[in-house]
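In: Provided below for reference: sequence and predicted model.
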Amino acid sequence: MADHLPARTPASPSEAAPRKDVVPRRGPASPRDIKRWRHYLADEEAEGAIYEALAERSKSPEEARVLRGIAAAEARHAEHWRGQLGQYATPSRPSAQRVLLRFLAQRFGSVFILALAQRAEGNSPYAKDSDALRSMAADEAVHEEVMRGLATEGRLRLAGNFRAAVFGANDGLVSNLALVLGIGATGVSSSFVLFSGIAGLLAGALSMGAGEFVSVRSQRELVQASQPTHATLRAAPDLNLSENELKYVYLARGMSEEAAEHRAAERLGSLSCDCDPSTSLPPGLKEGDTLEESEEPDTIGSALGAAFSSFLCFSAGAVVAIIPYILGLTGLTAIIWAAVLVGAALLFTGSIVGLLSGASPLKRGLRQLGIGLGAAAVTYLLGLIFGVSAA
């Protein structure tokens, strides 16, 4: 490779004037510049392929159009780096994150990919790189928000049962590790520790499942109690027209004075048009009906689904802590392996939460690890104290 690129000169005097969207003219590019620009070019081409793949798999024409628009912007960015590189415009390998994203997008195309793409766009180096156009840095900031918006629906669908699953898994990991370490530290036999761990698994899983069912069901009942019933039509014929009590119903629902009077007039038959659809019934419902479970907010999740997810995930988390005892390990060796296995699982679950929320998977994983092992350390110390006292 040659050591330098030829210096770039403006095509006209107007281009020589500083503009916010033009890279200022400078001397020959260094080998380090060339290497960095090639990396940028590879990442832009990979991101364009990611968005095209997501658009191909999207079931929504609007979403596909948005994704193809983002892919076109990435193509413009790639063209900029080709212009910078000139005869050296051969991309290097894209970053490992882009390679993984492209692989997943071509095969799955889910909220996980959109969340990863959101984080990738948010980590763009263009804002601090003088060789990137300011418009490119602005594009990347906008792309992050676009990915956030596209991922919102999927996150809302996951929010109810996903919350129960994550909560159940982490509770199983932490509570059973704390139980096993606390009992193991007292010096009792390994078979007793294993039995205690199995008992803790079953008791905790059943408690979590029942608790989630009651919690979600109660939340749904509270939401149902606040849903408008549209029973006003039945009362309308008997209302005192001069007092117009009906408007207070719509004022209580948050409508303005004018809108409430307009809607009340419609219900009373003074107006024939239905100009304000904000309080109309959902499709398929009749006057006086309430919302069925399937029509309630997705963020709550179903009671049975949350209970089942919580039961299974608590069990899956709790069993990790007793794997060393199931395999026949004893004493301090079993305790260390239990802590290591649970620690790895906490890192994994924390990373998944971080990934889906668009935050740093490593930071979220370390947070889960610190909380879990901290709680287990407390019970282990208590076990040591009681074990010494008993001796």
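Out: Yep, that arrived.
In: please make it C-alpha for all contacts and neighbour counts, starting now.
Out: Fine.
In: gap between Arg155 and Ser218?
Out: Distance, Arg155 to Ser218, using C-alpha to C-alpha, to the nearest Å: 22 Å.
In: neighbour count winner among the two?
Out: When neighbours are counted by other C-alpha atoms under 10 Å, Arg155 comes out ahead of the other of Arg155 and Ser218, with 20 against 13.
In: the more buried one contacts Phe112, correct?
Out: No - using C-alpha atoms under 8 Å, Arg155 makes no contact with Phe112, being 9.2 Å away.
In: anything in contact with each of the two?
Out: Both Arg155 and Phe112 are contacted by Leu356, under the criterion C-alpha atoms under 8 Å, 6 or more residues apart in numbering.
In: all helices for the protein, in order.
Out: Secondary structure of the chain by DSSP state H: the helices cover 13-16, 31-57, 61-85, 96-107, 111-122, 134-184, 190-226, 232-235, 246-252, 257-268, 303-326, 331-356, 361-390.
In: please compare the first structure with the one that follows:
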Amino acid sequence: MAGNRAVAYVGPGKVEVRTIDFPELVLKDGPGVNPLNVGRKCDHGVILKIVSTNICGSDQHMVRGRTTAPSGLILGHEITGEVIEVGRDVEFIKKGDLVSVPFNIACGRCRNCKEQNTHVCDNVNPDRPGSAYGYVDMGGWVGGQAEYVMVPYADFQLLKFPDKDQAMEKIRDLTMLSDIFPTGYHGALSAGVKTGSTVYIAGAGPVGLAAAHSAQLLGAAVVIVGDLNEERLAQARTFGCETIDVSKHDDIGEQIEQILGVPEVDCAVDCVGFEAHGHGPNHTEAPATVLNSIMQITRAAGRLGIPGLYVTGDPGAVNEDAKVGTLKIRFGLGWAKAHTFVTGQTPVMKYHRDLMMSILSGRAQIAKAVNATVITLDQAPAAYQDFDKGASKKFVIDPHGMIK
């Protein structure tokens, strides 16, 4: 079989397109592969020809050198593809199916999977519960920013699109089902967004924009998005969000009061994570800023959805505590206000079918909300640079030129 071109992390600030082995239904040794996973047979898996695969902000953390990712790691956990090979033990997924791949890798057999907590599967990562493709400390499953990829546990995990022609017409939207649309939706739902809610979304990157659109789908009365980047805030305004430029304002509550008449919201969503900056014109990195600010501006008994990524190992952190994920959080404030916190990876399978139906029916316009921008595989290194500079785009890699 022919080779397989893929996007590899080289070192801080650099990725490149390399030719790697064509995938097989076995997990082989390689950069980032847990030794206990080497040789793992995946007769329950499939080989996909990638139709679309997206660049994620979580990938950007690795590329900036803010994790312990090894050089040579193949990136990419947002995968949509066509099945070209089926393992011996696969019963229901067929060759030729067009499918969305949840970024969580889940066996379907452990207690957590059976309870729909597929984001913390016990059987796919020897280090700890939970796994993902092409991500540091997640077991070493090869990433999908490539031409081809192997996906295990196919019958359990894969979401098959009912009509391939219809799916290709809406592929810019459907490609978001592997991660950011369910992640944004999970953030909004975890925060308790419902009809009439007032919501603050911290961060106007792709996940923040997805959370804002999700809040609208859930019936929010007002969605306010805060960010340091005016280009991204302008994108949020294109679909009806109010915005706050936190680089110009230290006091978010004061800005919220100008919009709502009161300095608080019903619920808030952190779509920034551990590389957060402080607020105001002289802002510097301060990783607990968003967590503390959303506690401040969320009403008593409100809920906080936290899909923003926080890590246990950050070699580029601002202090020794933050290097191991220990942050200066005003937990007493959250306790006093009886806040509910929901954290962790998103269990994609809990939401992706319903969100697929919202896309196919025309109800959800997620590609428009996040400014989906299709690129070739060879354009990926430049796209990573643009994304790092704050481009208000969700880059969708089309490795085979299949997207119209």
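Out: The structure has been received and is ready for your questions. Just so we're clear, the structure is a prediction, and the values are computed from it rather than from any experiment.
In: quick TM-score on the pair, please.
Out: Once superposed, the chains reach a TM-score of 0.22 (TM-score structural alignment, normalised by the length of structure 1), with 145 aligned residues with a C-alpha RMSD of 7.3 Å.
In: ok, now which ones touch Lys14 of structure 2?
Out: Val63, Pro381.
In: could you measure it against Val63 of structure 2, distance?
Out: Here the distance between Lys14 of structure 2 and Val63 of structure 2 works out to 7 Å (C-alpha to C-alpha).
In: how about Val396 of structure 2?
Out: Taken as C-alpha to C-alpha, the span from Val396 of structure 2 to Val63 of structure 2 is 17 Å.
In: who's more crowded, those two?
Out: Using other C-alpha under 10 Å as the criterion, Val396 of structure 2 and Val63 rank with Val396 on top: 27 against 24.
In: correct me, but the more buried one touches Val370?
Out: No - with contact taken as C-alpha under 8 Å, Val396 of structure 2 and Val370 are classed as non-touching, separated by 11.0 Å.
In: surely Arg217 of structure 1 touches Ala307?
Out: No - with contacts counted by C-alpha under 8 Å, Arg217 of structure 1 stays clear of Ala307, the gap being 10.0 Å.
In: so those two - more neighbours on which side?
Out: Set Arg217 of structure 1 next to Ala307 and count neighbours by other C-alpha under 10 Å: Ala307 wins out with 27 against 19.
In: for that one, give me its contacts.
Out: By C-alpha under 8 Å, 6+ apart, Ala307 of structure 1 lies in contact with Ala164, Met208, Gly209, Ala210, Gly211, Glu212, Phe213.
In: could you find the closest non-adjacent residue to it?
Out: Nearest non-adjacent residue to Ala307 of structure 1, counting by C-alpha to C-alpha, 6 or more residues apart in numbering: Gly209, 4.2 Å away.
In: what is the neighbour count of that neighbour?
Out: By other C-alpha under 10 Å, 25 other residues sit near Gly209 of structure 1.
In: same deal with Gln118 of structure 1?
Out: Counted with other C-alpha under 10 Å, Gln118 of structure 1 comes out at 27.
In: likewise Ala322 of structure 2?
Out: Around Ala322 of structure 2 there are 22 other residues, counting by other C-alpha under 10 Å.
In: give the helix, strand or coil label for it.
Out: What DSSP: H, G, I helix; E, B strand; the rest coil gives for Ala322 of structure 2 is helix.
In: for it, give its distance to Thr343 of structure 2.
Out: When Ala322 of structure 2 is compared with Thr343 of structure 2 (using C-alpha to C-alpha), they lie 18 Å apart.
In: quick one: the strands in the stretch 151-300 of structure 2?
Out: Applying DSSP state E, counting those that start in this stretch to the stretch 151-300 of structure 2 gives strands spanning 159-160, 198-202, 222-227, 242-245, 265-270, 298-306.
In: quick one: residues contacting Val249 of structure 1.
Out: Contacts for Val249 of structure 1 were tallied using C-alpha under 8 Å, 6+ apart; they are Ala260.
In: tell me where the stretch 151-300 of structure 2 has helices.
Out: Residue ranges of the helices in the stretch 151-300 of structure 2, as given by DSSP state H, counting those that start in this stretch, are 154-157, 164-169, 171-174, 180-190, 206-217, 230-237, 252-260, 289-297.
In: out of these, flag the one nearest Ala382 of structure 2.
Out: Of all these, helix 206-217 sits nearest to Ala382 of structure 2, with 17.8 Å by C-alpha to C-alpha.
In: and that closest one, what does it pack onto?
Out: For helix 206-217 of structure 2, the helices and strands in contact under the criterion 3 or more C-alpha pairs under 8 Å, 6 or more residues apart in numbering; DSSP states H and E are helix 180-190, strand 198-202, strand 222-227, helix 366-370.
In: taking helix 230-237 as reference, get the angle to it.
Out: Per axes from the mean of the first three to the mean of the last three C-alpha atoms, to 10 degrees, the angle that helix 206-217 of structure 2 makes with helix 230-237 is 20 degrees.
In: show me what counts as buried in helix 206-217 of structure 2.
Out: Within helix 206-217 of structure 2, the residues scored as buried using 16 or more other C-alpha atoms under 10 Å are Pro206, Val207, Gly208, Leu209, Ala210, Ala211, Ala212, His213, Ser214, Ala215, Gln216, Leu217.
In: skipping adjacent residues, who's closest to the first one in space?
Out: Using C-alpha to C-alpha, 6+ apart and skipping the chain neighbours, the partner closest in space to Pro206 of structure 2 is Val370 (5.4 Å).
In: returning to that earlier point: and Ile375 of structure 2, which of the strands of the stretch 151-300 of structure 2 is closest to it?
Out: Closest to Ile375 of structure 2 of those is strand 159-160 (C-alpha to C-alpha; 23.9 Å).
In: what helices or strands is that closest one leaning on?
Out: With 3+ C-alpha pairs under 8 Å, 6+ apart as the test, strand 159-160 of structure 2 has strand 98-101 packed against it.
In: show me what the helix or strand hosting Ile84 of structure 2 is packed up against.
Out: Per DSSP states H and E, Ile84 of structure 2 falls inside strand 79-86. When contacts are defined as 3+ C-alpha pairs under 8 Å, 6+ apart, strand 79-86 of structure 2 sits against strand 46-54, strand 98-101.
In: can you list those strands in CSV and add distance to Met295 of structure 2?
Out: Shown next, in CSV, are these (distance: least, C-alpha to C-alpha, whole Å):
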stretch, distance to Met295 of structure 2
strand 46-54, 32
strand 98-101, 34
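In: can I get those strands in TSV with mean neighbour count and distance to Asp386 of structure 2?
Out: Formatted as TSV, these follow (neighbours: other C-alpha atoms under 10 Å; distance: least, C-alpha to C-alpha, whole Å):
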stretch	mean neighbour count	distance to Asp386 of structure 2
strand 46-54	27	14
strand 98-101	27	26
